[in-house]
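Asker: okay, sequence plus prediction incoming.
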Amino acid sequence: MASILNTGISALNAFQRQLNTVGHNIANVNTEGYSRQQVEFRALAEPVGGVGYTGAGVEAVTIRRSYDEYLTGRVRSYTASQQEYAVFYERASRVDDVVADAASGLDRMMQEFFASIEDVSADPTSIPARNVMLNRSEVLTDRFRSLDGWMEDLRAQANRDMDTFVQEINGLGAAIADVNRRIQEVSVNRANPPNDLLDQRDKLIDDLSG
């Protein structure tokens, strides 16, 4: 009779653990970075002795995250590369819009300037051709100066963005170090991994890669 009660109690304890875990999963269904958790069970062996073998019930061994380290690493690598290309594309597009613009870009002005030089070469005594060449040289010079100032502004903005990026990295690095410390503290003499803290660390690492 006692063994039956003990078996029933072990089942109640194990499934109470399961219910708590399911409730935790439901509560965090919209939590960014949360990994679904599941309880791992194992059968309890019957003590040596007695007649036959009926087992001694069930126990919850541990609670693990649904987590794939390989896929997570691949996603982080892709995210970092995509972010790098996105920044490069944004900067390159801004330069292209200014330099290669069909209406006001540098290419059209240079073509007009060299065309005026050819006109002067064809008729060196033509005052109108000389005036056109001088005018277009001034316009081209002004454009180069304007582009130089614009590129300097772009460089300054890139430096400001880099400073902000470094500050964010330092902040995330400090946060990751703090979570690692907490993980080590709670993992001492504890069978179950600190899943929520592991999720927090993974979320911070994801932010770092993105």
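Answerer: In hand now; what should we look at?

Asker: all contacts plus neighbour counts: C-alpha atoms, from now on.
Answerer: Fine.

Asker: distance check, the closest residue to residue 43 other than its chain neighbours against residue 143.
Answerer: Nearest residue to residue 43 in three dimensions, chain neighbours excluded: residue 58, at 4.5 Å (C-alpha to C-alpha, 6 or more residues apart in numbering). Distance of residue 58 to residue 143, given as C-alpha to C-alpha, to the nearest Å: 80 Å.

Asker: ok, structure two:
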Amino acid sequence: MNLINIAMTGLNANRVALEVTAQNVANINTPGYSRQQALTASIGGAKQDSLSAGMGVEVTSIRRVTDGFLVKQLWSTNSSASYAAGYTTSMGHLENTLGADGFSLSTGLDSMFAALNDATTKPESQPLRQQIINEAEALSRRFNALNDALHNQHKDMSDQRTAAVSHANSLLGNIAAVNQQIMEMKGAGGHSAQLLDTRDLLIGELSTVMEVKTTEQGDGTVQVTLASGQPLVMGGEAGQLKAIPDPNDSYMASLQVEFGKQSFAINGSVGGQLGALNDYQTEVLKPNQVAINDMARALADEFNTVLATGTDLNGDAGTPLFSYDPSNPAASLTITDITASELALSSDGTPGNSDVLKRLIEISNKPVDVTGFGNVSLNDAFTAMVGETAIKARQAHSDYEAKLDMNQQALAQRNNLSAVSSDEEAGNVMTFANAHNANMKVISTANELFNSVLQLF
């Protein structure tokens, strides 16, 4: 009887729908899972039978509920938020470093020039002269400590880059492997929803490391490239990122993609975590290191030049107070083995004469050339560096909050469409279960009708 056959198709269709619902409920907490729907269509009746209402229902496919635009928007905001997070973290670390008492060059400069001013009351005083040497040593140590702090952050940036490149390469290999599985499953006519979710999750993770673009292919695979076009994944093949150290600075590096036997240079920022690392090093950290080296060099040169014009208490020509390695002034700045009596604070060696001492004090306001800050006094240069860093740190944090909000909105939009809703699935269970039971009732009714017909004979 057609009645039973029609009801059987209804039982099968609603059974499949219940299985899909069960799968959704089972994966309600699975990261990256996209809910599924059983799509059904009516089976038409025989062409020659005008009184046939149809032959029931069939499941035409199981749909993975997703929207490519929303997914790509999520990936894009992942990159932006990751970049902003990395940049604001680095800026915050630098701001804290420059603002710490132990690293403050302004404090050290103020203390040294205060010692020089104190010595004007009695230039021949051994304790006051020794205080100048002590403060000079303390100031040089501040330069050393600040340089070490920036150097350590510079090295940490390099270590983070190495880890990020390794992580990206692992993700690229996994994406290519999933691409291959999807292609094979599509060829065999299988259902690849789980693999598609896995691939989306992998690409989403990759997008936090660097900004990527994707293009769907006819065989079910996806082509992944950098925003600037260099290939990363094509079908089942994956490229490899390489960080090439700068010959002049081993903690800096340029990126390139090796795909097969070809190498593609990457110019400019790649976005995401890698982009933030490179941009912070290039735009902030390195320039500040250069400026601090300029300040250390200028401090030593200015003091040593003025002292060379004087005569010490022993009647000898003035000797340098500071020494440094020209290749890295801030790291190597130190004081010489000069003694208190060897400080040439007078042009003629007269104990009470402090004309050279006064010229040393004038250095506090003397403009010197500091890269990135122009001709300014040493104190003003460091103050400007601290102020500029504070402004950039606030801007970076504001940018991070804005980008994070955009990322959360994109995630919410994706989840509103694709994530599993317990309330919706609970309703589906009732709907499909009731439909399943209704079809069972049809079969039961059909059997009763059939039995009634048999009883007529």
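Answerer: Noted; the coordinates are in hand. Since the structure is predicted, the reported quantities are computational estimates derived from the model, not experimental observations.

Asker: neighbours of whichever residue in structure 2 pairs up with the residue nearest to residue 43 of structure 1, how many?
Answerer: Taking TM-score structural alignment, the alignment pairs residue 58 of structure 1 with residue 57 from structure 2. As a burial measure, residue 57 of structure 2 scores 20 neighbours (other C-alpha atoms under 10 Å).

Asker: the one helix or strand residue 57 of structure 2 maps to vs structure 1, mean deviation?
Answerer: Applying DSSP states H and E as the criterion places residue 57 of structure 2 in strand 56-64. Mean deviation of strand 56-64 of structure 2 from its aligned counterpart in structure 1 after superposition (mean C-alpha distance after the TM-score superposition for structure 1): 1.0 Å.

Asker: what sits against the match of residue 58 of structure 1?
Answerer: The contact partners of residue 57 of structure 2, taken as C-alpha atoms under 8 Å, 6 or more residues apart in numbering, are 6, 9-10, 13, 40-43.

Asker: mind checking the SS state of residue 14 of structure 2?
Answerer: At residue 14 of structure 2 the chain is in helix, as set by DSSP: H, G, I helix; E, B strand; the rest coil.

Asker: residue 238 of structure 2 versus the match of residue 58 of structure 1, what's the distance?
Answerer: Taking C-alpha to C-alpha, one finds residue 57 of structure 2 at 44 Å from residue 238 of structure 2.

Asker: show me the longest strand that occurs in structure 2.
Answerer: Assignment by DSSP state E gives strand 249-259 as the longest strand of structure 2.

Asker: now that one: which residue numbers in structure 1?
Answerer: Per TM-score structural alignment, strand 249-259 of structure 2 has no counterpart in structure 1.

Asker: contact partners of the following helix or strand past that strand?
Answerer: Sequence-wise, the next helix or strand downstream of strand 249-259 of structure 2 (DSSP H and E) is strand 262-265. Strand 262-265 of structure 2 is contacted from outside by 230, 255-258, using C-alpha under 8 Å, 6+ apart.

Asker: what about the helices in structure 1?
Answerer: In structure 1, the helices defined using DSSP state H lie at 2-27, 69-99, 106-122, 127-187, 195-209.

Asker: quick revisit: just checking, what packs against the longest strand of structure 2?
Answerer: helix 126-187, strand 231-234, strand 240-246, strand 262-265 (3 or more C-alpha pairs under 8 Å, 6 or more residues apart in numbering; DSSP states H and E).

Asker: ok, 7 Å please
Answerer: Secondary-structure packing of strand 249-259 of structure 2 (3 or more C-alpha pairs under 7 Å, 6 or more residues apart in numbering; DSSP states H and E): helix 126-187, strand 240-246, strand 262-265.

Asker: between these, which gets nearest to residue 384 of structure 2?
Answerer: Between residue 384 of structure 2 and these, the tightest spacing by C-alpha to C-alpha is seen for helix 126-187, at 15.8 Å.

Asker: rewinding a little: out of the helices of structure 1, which one sits most buried?
Answerer: Of all these, helix 195-209 has the most neighbours on average by mean count of other C-alpha atoms under 10 Å, namely a mean of 18.

Asker: following superposition onto structure 2, what is the mean distance for it?
Answerer: Once fitted to structure 2, helix 195-209 of structure 1 is off its aligned match by 1.0 Å on average (mean C-alpha distance after the TM-score superposition for structure 1).

Asker: other residues contacting that helix?
Answerer: Defining contact as C-alpha atoms under 7 Å, 6 or more residues apart in numbering, one finds that helix 195-209 of structure 1 is touched by 33-35, 65, 76, 79-80, 169, 172, 176, 179, 183.

Asker: and these, which two are the farthest apart?
Answerer: 65 and 169 (26.6 Å).

Asker: still on that earlier bit, ok, so of the contacts of helix 195-209 of structure 1, who is nearest residue 112 of structure 1?
Answerer: Closest approach between these and residue 112 of structure 1, by C-alpha to C-alpha: residue 80, at 43.3 Å.
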